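S.K.: have a look at this prediction, sequence included:
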Amino acid sequence: MSTTTTWTVSGMTCGHCEASVREEVGEIAGVESVTADHATGEVVVTSTEPLQRDAVAAAVAEAGYELA
């Protein structure tokens, strides 16, 4: 059973920002899909199990942004 979680990311301003966040978050074990919207700051992650906030925050930070 998949879990879908919406996170808020600050600092995204364009499509390139979205792609960076999608790429880094997508590398977390168990992640099935990631969408990002810089206009709303929302990142929606579908995974095989609930993700730890610290793991998502670290991936977002690696992309150069901050989990709100």
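M.R.: Looks like it arrived, so ask away. Numbering: from 1, shown residues only.
S.K.: okay, CA-based contacts and neighbour counts for the rest of this
M.R.: Will do.
S.K.: run through who's touching stretch 44-56.
M.R.: The contact list for stretch 44-56 (Cα atoms under 8 Å, 6 or more residues apart in numbering) reads 1-7, 25, 28, 30-36, 67.
S.K.: redo that, cut-off 10 Å
M.R.: 1-8, 21-22, 24-26, 28-37, 59-62, 66-67 (Cα atoms under 10 Å, 6 or more residues apart in numbering).
S.K.: then this one, side by side with the first:
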Amino acid sequence: MTETRRYSVTGMSCGHCEGAVRAEVEQLPGVTGLQVSAETGRLEIAVTDSAALTDEAVLAAVDEAGYDAVRAS
């Protein structure tokens, strides 16, 4: 079963920013797909193993890319 998680990301302004976030987040365990938009500041992640992927890991990956994020509803 796939779960979709949504996050709000601040500081992104272009495709390069999107690529930096994508490169970090897609390496996380359980991530099967993602969409990231600098225009809307949204990150959506498709997760197959929700127990293996914590919000803290996602936020740390976004931080590693140089941006701030919070879990969105």
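M.R.: Perfect, thanks for sending it. If you're wondering where the values come from, they're calculated on a predicted model, not measured in any experiment.
S.K.: just the buried members of the contacts of stretch 44-56 of structure 1?
M.R.: 4, 7, 21-22, 24-26, 31-32, 34-37, 59-61, 66-67 (16 or more other Cα atoms under 10 Å).
S.K.: restricted to strands, list those.
M.R.: Among these, the members found in strands (DSSP state E) are T4, W7, V31, E32, V34, T35, A36, D37, E66, L67.
S.K.: and T2 of structure 2, what is it in contact with?
M.R.: Per Cα under 10 Å, 6+ apart, neighbours of T2 of structure 2: G30, V31, T32, I45, A46, V47, T48, D49, S50.
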